[in-house]
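# The sequence isn't on hand, but the structure is:
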């Protein structure tokens, strides 16, 4: 799965480590699959995360009625990480390691 496959998915949860070591997103893809997006640095140094216009609310639902924190409308990669933009605002992640896994 590629980052671009996460467009039009719904954000179910967001965990950002208190030491800035990792960030984890759980998303419901447009194909109704739960997906984990996890980013960290190989050398265990803190990652950089910027929340711009953050708007976390629990009043969104997917077309199938699952509660979510909002739809991810755009995903962009950069040479140093990725950006997520959607109902929740704009989240910029700078990390050297990114993993995308289906959750069974």
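Perfect, I can see it now. Keep in mind that this is a model prediction, so the values were computed, not measured. Numbers count the residues shown, from 1 in each chain.
# Please count neighbours and contacts with C-alpha atoms only from this point.
Will do.
# check contacts around residue 25.
When contacts are counted by C-alpha atoms under 8 Å, 6 or more residues apart in numbering, residue 25 touches 11-15, 36-38.
# From the residues you listed, which land in strands?
Judged by DSSP state E, strands contain the following of the contacts of residue 25: 11-15, 36-38.
# Any quick ChimeraX command for the buried ones out of the residues you listed?
Buried members of the ones in strands among the contacts of residue 25, defined by 16 or more other C-alpha atoms under 10 Å, are picked up in ChimeraX with:
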select :11,12,36,37,38
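# As TSV, the ones in strands among the contacts of residue 25 with distance to residue 72 would be great.
Listed next are the ones in strands among the contacts of residue 25 as TSV, based on distance: C-alpha to C-alpha, whole Å:
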residue	distance to residue 72
11	7
12	10
13	12
14	13
15	16
36	14
37	13
38	16
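# put this beside the first:
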């Protein structure tokens, strides 16, 4: 799946490494499938993550009663990384490598 195809998904969790070496997101799409988005730099240098107007809540659930942190309404890709926008605010990730894989 392409990163931009994850628009309109629910953010279940995210982990930012304490040394900023990687970030990993777990997203739930409308048909119930889960995907991981993992980003890092090929040369192992720290990535840059910016949180703008961050609004994370723990009291949200999907129509199937799955808890989530907020909705990713749109995703933008650039040469330097990607950006998630939604009711969570904006999460901008600057990394030269990222991938999407199906999560269990």
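Received, thanks. The structure presented is a predicted model; accordingly, all values stated were derived computationally and were not measured.
# Overlay them and tell me the TM-score.
In this superposition the chains share a TM-score of 0.96, using TM-score structural alignment, normalised by the length of the first structure; 104 aligned residues with a C-alpha RMSD of 0.8 Å.
# ok, of the contacts of residue 25 of the first structure, which one's closest to residue 101 of the first structure?
Using C-alpha to C-alpha, residue 36 is the member of the contacts of residue 25 of the first structure that lies nearest residue 101 of the first structure, at 5.2 Å.
# Hmm, residue 102 and the closest one touching each other?
Yes: the criterion here is C-alpha atoms under 8 Å, and residue 36 of the first structure meets it with residue 102 at 6.3 Å.
# and residue 58 of the first structure, what does it touch?
By C-alpha under 8 Å, 6+ apart, the contact set of residue 58 of the first structure is 67-70.
# Which of those residues are still contacts in the second structure?
Contacts conserved in the second structure for the contacts of residue 58 of the first structure, counting by both residues aligned by TM-score structural alignment, their matches' C-alpha atoms under 8 Å: 67-69.
# of those residues, closest to residue 23 of the first structure?
residue 69 (16.0 Å).
# any idea how far the closest one lies from residue 59 of the first structure?
Going from residue 69 of the first structure to residue 59 of the first structure by C-alpha to C-alpha, to the nearest Å gives 7 Å.
# Among the two, which residue is more densely surrounded?
residue 69 (22 against 9; other C-alpha atoms under 10 Å).
# residues contacting that one?
Remark: with contacts taken as C-alpha under 8 Å, 6+ apart, residue 69 of the first structure is in contact with 10-13, 56-61, 87-88.
# circling back to that earlier point, overlap between the contacts of residue 25 of the first structure and the second structure?
Among the contacts of residue 25 of the first structure, the ones still in contact in the second structure (both residues aligned by TM-score structural alignment, their matches' C-alpha under 8 Å) are 11-15, 36-38.
# Spell out for me which residue occupies the centre of the second structure.
Taking C-alpha atoms, centre = their mean, the centroid of the second structure lies closest to residue 25, which sits 4.2 Å from it.
# so who does the nearest residue in space to that residue that is not next to it in sequence touch?
Once flanking residues are discounted, residue 25 of the second structure sits nearest to residue 14: 4.3 Å by C-alpha to C-alpha, 6 or more residues apart in numbering. Neighbouring residues of residue 14 of the second structure by C-alpha under 8 Å, 6+ apart: 23-26.
# mind listing the strands for the first structure?
Under DSSP E, the first structure gives strands at 9-16, 22-28, 34-40, 48-52, 60-61, 67-68, 71-78, 81-86, 89-94, 97-102.
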